[in-house]
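J.: what follows is a predicted structure for the sequence shown.
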Amino acid sequence: MSDRPANLPPSAPTAAPTVSLQPQRINASDIPLRWLAGIGFLLLAVALFYVWQFPITPAQVAISADHIRAVDQHLQAVDARVSRIEQMPAPPSAADIGKVNARIDALDGRIGDQVQLSGRLDQTAGRIEALSARTQSAIDGLKQQLDAANAKIASLQAATTTVATAAARVDRLIKIQAASIALSNGRPLGVLADAPPALARFADKPPPTEAQLRLSFPAVQRAALAASRVDMSDKPLLDRALGRVEDLMTLRRGNDVLVGHSTAAALAQADAAVQAGDFPAALKAMSQMDANAQKASADWVAQVKSLLDARAALTDMAAHA
């Protein structure tokens, strides 16, 4: 590489200096200009010397071009950003800021109102809780009163049920007593609830009485004795005589008949029992008669049994009323 820089422009021909012989007056204001001009020439000389010493190569030119392109791209990006900034809306004006401040003030006021409203809501909630506690206490008290009332009602219902049961029992006993009186007087008993057959048979039909049975017993005795007699016409004289004696006289030892007719003895015992009002004993005695005598007295015996069965049924109903 040569020491001189390449592609230097040809120097222009310089004119020959003319020397003025006239004396020149130096103005004080021209001194700084002269200093500046001297400094400029000096800088120019330094620059020429630097260019002569460090000439620019093609590689440096390429690097400089790359740098220039990078700078150009950066400038384009900056220009695009500036364009976007220019397209952005204008900043808010003082009027807009005033409106925003007014809205902020309004919001502050609403916030204050909301704080007051929150305080009032808290007070209301406290009152509601107090009322709820009072209401719950009142409800508890009412519940206790209702429980007590229900207990009283239950006891009254139980007492009413007891009274009703007792009244029903008394009414049933009264009806049973009336039926017993009717049975003694020989009148129909009427309808009795849950009455057994021994009583139901006399609901509309009059039952026999002790007086009727006592009055009718002599006829029963005669019928039984007549039925129990045996035809002795074809018997020997001694047998007929013995039979006549037995009809006329009866000898007994306790309940055993030594001499006499057994049916007559049984009828005698039955008659004594009937006169005493002991109809069960009369029936027992009549059960010792012979078959013919029992058949003849069957109707009377049935009447006595029906009377005794009705009495026993009334006694049982009274006991279980």
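T.: That came through fine. Numbers count the residues shown, from 1 in each chain.
J.: rest of the way, CA atoms for contacts and neighbours
T.: Fine.
J.: who are the contact partners of Arg311?
T.: Contacts for Arg311 (C-alpha atoms under 8 Å, 6 or more residues apart in numbering) come out as 180, 183.
J.: now it, what's its secondary structure?
T.: Following DSSP: H, G, I helix; E, B strand; the rest coil, the label given to Arg311 is helix.
J.: roughly how far does it sit from Pro188?
T.: 14 Å (C-alpha to C-alpha, to the nearest Å).
J.: how far does the helix or strand harbouring Gly40 sit from the chain's center?
T.: In this structure, Gly40 is located in helix 30-53 according to DSSP states H and E. Chain-centre distance of helix 30-53: 114 Å, with C-alpha atoms, centre = their mean, to the nearest Å.
J.: state the next helix or strand along the chain beyond that helix.
T.: Beyond helix 30-53 on the C-terminal side, the first helix or strand identified by DSSP H and E is helix 58-87.
J.: need the next SSE after that next one, C-terminal direction.
T.: Following helix 58-87 in sequence order, the next helix or strand is helix 94-185 (DSSP H and E).
J.: which helices and strands does that following helix pack with?
T.: On a contact count with 3 or more C-alpha pairs under 8 Å, 6 or more residues apart in numbering; DSSP states H and E, helix 94-185 meets helix 298-319.
J.: if we use 10 Å, what do you get?
T.: In terms of contacts (3 or more C-alpha pairs under 10 Å, 6 or more residues apart in numbering; DSSP states H and E), helix 94-185 is packed against helix 210-228, helix 298-319.
J.: gap between the first one and the chain center?
T.: A distance of 78 Å separates the centroid of the chain from that of helix 210-228, by C-alpha atoms, centre = their mean.
J.: try this one next to it:
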Amino acid sequence: MSDTPDPTPAQAAAPPARNSPVAPPGPRRLDPAAVMIGVGGVVLLLALWWLLVTPRSTADGGVDPVRFARVEERLAALEGVRGDIGALNGRVQQLMALEGRMKTLEDRPAPPDIRPLEAQVTNLSERAAAAERGAAQAADRAAANERRLQELEARPVIDPAKLAPREAVDALSGRADRLAERIEAQAARAETQEAEQARRLQEAARQAEQREAAAGQQAQQRLAALEQGVQQRLAALDAQLGQRIAALEQAQQRLAAIEGRTARLAAVDALRASLVAGQPLGEALGRIDQAPPALARFAAVPPPTEASLRLSFEEAAQAARAASDAAMQPDGSRAGVVDSALSRLGGLVTIRRGDQVVWGDAAEAEIERARRALEAGDVEMSLLHLEKLPPPARAAMQPWADQARALLAARAALRQLAAG
């Protein structure tokens, strides 16, 4: 087993050199290989004892397949342990060979350097320790398998007589097969129904899309028609609204005109009341733009009235009579004695036939007609009669006639304002 030749007896008997670095061999330890072999033998003995002690049933129907399979697994595990033990034995033999080589090396003379051998020995020691640990683990696994086997043995044994007969199992299998076939048939029918339902759903969806498209077109057409109708109605309403607005504007214009006319009439009424009362027209004229001159002249001066004209008519008539001298001719020449006497007699006595003076002063007749017209309220007729007076009498009546004409002009201006 060693590569070097065995030493001679003389060399073996020679004492070691004094300066040799190899230490003397120490006391021999317990061989780990022997320990592993002993442990494996004990395990095998225990397995054989268990096989011999455990009762076996001769009937084939009483064998539990599960338990038998577990036992076979346990035996296979034990076979694995046996293989591990064989491997350990091989390693032990290798270690023995290495020990022989180590002894041979120890018997050799001191080599120059044995540190590599020491490293190898250390590695071998570590491998031996690892092998010991593996053996311990194998022993632990064997103990665990033993415990599991005991637990399996402690379980109750199944009685085959209590199991269902094979015919019932076959019937149950047949029923299960028939149920499986029915389930498959139902699944096929369900798939067919699902396919038919999917086809119907697709057809319904297509029809719904077509209906939706048709409804959308109809809705668009109706919407367009409604928009056109609404636009037409809006145009008609706009036209009607324009007409109504125009009518309203005209009504507003008429209303403004009526309001203006009403204000004008109110101002005219105020002017008429002031004119009748003989009061100044300044306050009433403030409501009228561009008052007529016939009214503006009486803004601060009281205007004449019919009553004042009637009251002042007698005084003006007396002045006209005084101005009408009977002794004077119309051409300014002096009348004769007879004419003068007749004139004085006519001034004293006046004979009338209605409004016509038959005997007396003609001026007196016109003045009388003017008085009657004034009393009747006809100022214009009164002025017409006064125009027929002789110049001296007409000149005497001129102030009164001016007042009367001013009153007539104011009334005419009021009528124009009221009509305007």
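T.: Thanks, I have it. Every value quoted in this text rests on a predicted model; they were computed, and no experiment measured them.
J.: TM value for the aligned chains?
T.: Between these two chains, after superposing, the TM-score reads 0.52 (TM-score structural alignment, normalised by the length of the first structure); 195 aligned residues with a C-alpha RMSD of 3.2 Å.
J.: picking up where we left off before, which stretch of the second structure lines up against the helix holding Gly40 of the first structure?
T.: Under the alignment (TM-score structural alignment), helix 30-53 of the first structure falls on nothing in the second structure.
J.: would you mind listing the buried residues in that helix?
T.: Trp52 (16 or more other C-alpha atoms under 10 Å).
J.: quick check: the aligned residue for Gln252 of the second structure in the first structure?
T.: Matched to the first structure by TM-score structural alignment, Gln252 of the second structure sits across from Thr160.
J.: so who does its match touch?
T.: Counting by C-alpha atoms under 10 Å, 6 or more residues apart in numbering, Thr160 of the first structure touches 153-154, 166.
J.: shared neighbours of Arg311 and Pro188 of the first structure, anything?
T.: Residues touching both Arg311 of the first structure and Pro188 (C-alpha under 10 Å, 6+ apart) are 179, 199.
J.: reformat the helices and strands packed on helix 94-185 of the first structure as TSV; add distance to Gly243 of the first structure.
T.: Shown next, in TSV, are those (distance: least, C-alpha to C-alpha, whole Å):
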stretch	distance to Gly243 of the first structure
helix 210-228	12
helix 298-319	25
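J.: nearest to Ala62 of the first structure, out of those helices?
T.: Nearest to Ala62 of the first structure, of all those, is helix 298-319, at 143.0 Å by C-alpha to C-alpha.
J.: for the closest one, the distance to its chain's centre please.
T.: Computed by C-alpha atoms, centre = their mean, the chain-centroid distance of helix 298-319 of the first structure equals 59 Å.
J.: what of stretch 169-183 of the second structure?
T.: Centroid separation between stretch 169-183 of the second structure and its chain, computed with C-alpha atoms, centre = their mean, is 63 Å.
J.: same question, stretch 130-146 of the first structure
T.: 22 Å.
J.: could you measure from the match of Gln252 of the second structure over to Ile153 of the first structure?
T.: Applying C-alpha to C-alpha to Thr160 of the first structure and Ile153 of the first structure gives a distance of 10 Å.
J.: Ala265 of the first structure -> the second structure?
T.: Checking TM-score structural alignment: Ala265 of the first structure goes with Ala365.
J.: mean deviation of the strand or helix carrying its match from the first structure?
T.: Assigned by DSSP H and E, Ala365 of the second structure belongs to helix 362-375. Compared with the first structure after fitting, helix 362-375 of the second structure deviates on average by 2.0 Å (mean C-alpha distance after the TM-score superposition for the first structure).
J.: next SSE after that helix?
T.: helix 379-387.
J.: pretty sure Leu75 of the first structure sits against Arg69.
T.: Yes. Using C-alpha atoms under 10 Å, Leu75 of the first structure is in contact with Arg69, at 9.5 Å.
J.: buried residues in the helix holding Ala365 of the second structure, which are they?
T.: 362-374.
J.: could I get these as TSV with distance to Glu106 of the second structure?
T.: What follows is the buried residues of helix 362-375 of the second structure, written out as TSV (distance: C-alpha to C-alpha, whole Å):
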residue	distance to Glu106 of the second structure
Ala362	207
Ala363	205
Glu364	205
Ala365	204
Glu366	201
Ile367	200
Glu368	201
Arg369	199
Ala370	196
Arg371	196
Arg372	196
Ala373	193
Leu374	191
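J.: what's the closest of those residues to Val121 of the second structure?
T.: Nearest to Val121 of the second structure among the buried residues of helix 362-375 of the second structure: Leu374, at 178.9 Å, using C-alpha to C-alpha.
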